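Undergrad: Let me see the structure of the following:
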Amino acid sequence: MELFGSSLESIYLTTLVVSAACMVLYILFGDIVDGVVEGVSFINPILILAFITFTSASGYLLELLTGVNSWLIGGIAAIVALLFTILFNVFILIPLSSSEESLVYTEDSLKGRMGRVILTIPEDGFGEVVIEGNSGTIAKSAVSLENECIKDGTEVLIIDVQKGVVYVTPHTREHLYS
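TA: The predicted structure is shown next:
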């Protein structure tokens, strides 16, 4: 069957190449597109591109390998694409979007955590503290809460965080029991 003077195989193949190229561009420049469609939460461009890619790929393969009616091939290709797009969303996109959030920390989440001084904190000056956790190792500028000198290697307790600087106090086992 022909459509617009071209065979359906060539239309499916052209659509496949164009949608795959658009998907690569979306991966590179997706933040711009996300900003444009930010107010419309039900539109997910990657799912639309995936559906078009899956439809054109399955339509091309079915046209090439079978002698079934072209209308039936279009319907089968759409059903296959819908199924693959749903699986792609459920098993790849949703887990990726939730895992991204789990690695993020806020300044408030640092309060009350333990750290270790890696650059001595002088009186009325700045040093550096390293905080280790499940999300990785974080190094932050630090100031002594009581304006005292804290030597490197000292365990400290983070009391407050202001403008990216942690306010710390030396932590000893005695503080735990008093």
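Undergrad: Please make it C-alpha for all contacts and neighbour counts, starting now.
TA: Will do.
Undergrad: This protein: strands as residue ranges?
TA: 2-3, 6-7, 114-119, 126-133, 136-144, 155-162, 165-170 (DSSP state E).
Undergrad: Could you also give me the structure for this second sequence? I'd like to compare it with the first:
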Amino acid sequence: MEALYWGCLIGGAVFAIVSLVLGDLIDGLLDGAFEMPGVDFFKPVVLAGSITAFGGAGILLTRYSSLSVMSSLILSLLIGIAAAMLVFFAYIKPMRNSDVSIAFSMKELAGKIGEITIPIPANGFGEVMIRFASGSTIQTASSFEQLPIAAGARVVVVDVVDGVLRVSEWDEDVLKEL
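TA: Okay, the predicted model is just below:
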């Protein structure tokens, strides 16, 4: 029985070291092959932590306690399950909830309101700053109507062509008439 415990302990430790060193490479190659959709509790890191804790607890209980083999096995299993729960609730769940991205797609900028930071000539390029809740971005822009737009003017992004925002001057008076 002690050989099983040692195998679990060593296997879990090797998995931890390999995933630490080659984690991104392995994740790219396997592309989530071991993850079950909707079941976060069975992630590889949780299972590996559980197996490692099971092996370590089994070795300690076998060598340093007067428990029977069956009692040591059951207690080791319970310790492994407790370790899995600890890893899941202390690491996996908080990390899943903190996975927030502030990235945006250029196509999402269509319809956004911005401010010209570098004037746009009639047939040239300037820059527009668009503010988000998470910050702001400055992008290259050109005039949609082929008219010059002065710095400080409010504009609306009409569309995005080849990574350049095509903007039109924002006219509040036109909106009031509508």
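Undergrad: right, so the strands of the first structure: which one is the most enclosed?
TA: Sort the strands of the first structure by mean neighbour count, taking mean count of other Cα atoms under 10 Å, and strand 165-170 sits at the top with a mean of 23.
Undergrad: Report the inter-axis angle for that strand versus strand 126-133.
TA: Using axes from the mean of the first three to the mean of the last three Cα atoms, to 10 degrees, the direction of strand 165-170 of the first structure lies 80 degrees away from that of strand 126-133.
Undergrad: what helices or strands is strand 165-170 of the first structure leaning on?
TA: Helices and strands touching strand 165-170 of the first structure, by 3 or more Cα pairs under 8 Å, 6 or more residues apart in numbering; DSSP states H and E, are strand 136-144, strand 155-162.
Undergrad: if you set the cut-off to 10 Å instead, what comes out?
TA: Using 3 or more Cα pairs under 10 Å, 6 or more residues apart in numbering; DSSP states H and E, the elements in contact with strand 165-170 of the first structure are helix 107-110, strand 114-119, strand 126-133, strand 136-144, strand 155-162.
Undergrad: By residue count, tell me the biggest helix in the first structure.
TA: helix 8-36 (DSSP state H).
Undergrad: For that helix, what is the distance to the chain centroid?
TA: 20 Å (Cα atoms, centre = their mean, to the nearest Å).
Undergrad: Same check on stretch 4-19 of the second structure?
TA: 27 Å.
Undergrad: returning to what we had before: of all the helices and strands packed on strand 165-170 of the first structure, which one is nearest M23 of the first structure?
TA: M23 of the first structure lies closest to strand 136-144 among these, at 31.3 Å (Cα to Cα).
Undergrad: Now that closest one on the second structure. Mean distance?
TA: With mean Cα distance after the TM-score superposition for the first structure, strand 136-144 of the first structure departs from the second structure by a mean of 2.1 Å once superposed.
Undergrad: Read off where that strand ends up in the second structure.
TA: Taken onto the second structure by TM-score structural alignment, strand 136-144 of the first structure occupies residues 135-143 there.
Undergrad: Name the surrounding residues that touch the matching stretch.
TA: 102, 104, 106, 114-131, 148-149, 155, 157-158, 160-161, 163-169 (Cα atoms under 10 Å, 6 or more residues apart in numbering).
Undergrad: Spatially central residue in the first structure, please.
TA: E100 (4.1 Å; Cα atoms, centre = their mean).
Undergrad: how far away is that one from A50 of the first structure?
TA: In this view, E100 of the first structure and A50 of the first structure are 21 Å apart by Cα to Cα, to the nearest Å.
Undergrad: Might you report the residue contacts of the closest residue to L82 of the first structure other than its chain neighbours?
TA: Spatial nearest neighbour of L82 of the first structure, chain neighbours left out: F51 (6.4 Å); criterion: Cα to Cα, 6 or more residues apart in numbering. Taking Cα under 10 Å, 6+ apart as the criterion, F51 of the first structure is in contact with 19, 45, 57, 77-86, 88.
Undergrad: Flag every buried residue along the longest helix of the first structure.
TA: Going by neighbour count (16 or more other Cα atoms under 10 Å), the buried part of helix 8-36 of the first structure is L8, E9, I11, Y12, L13, T15, L16, S19, A20, M23, Y26, D34.
Undergrad: before we move on, back to that, and the strands of the first structure as TSV, adding distance to L176 of the first structure?
TA: Shown next, in TSV, are these (distance: least, Cα to Cα, whole Å):
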stretch	distance to L176 of the first structure
strand 2-3	78
strand 6-7	78
strand 114-119	13
strand 126-133	19
strand 136-144	19
strand 155-162	11
strand 165-170	12
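Undergrad: All set, thanks.
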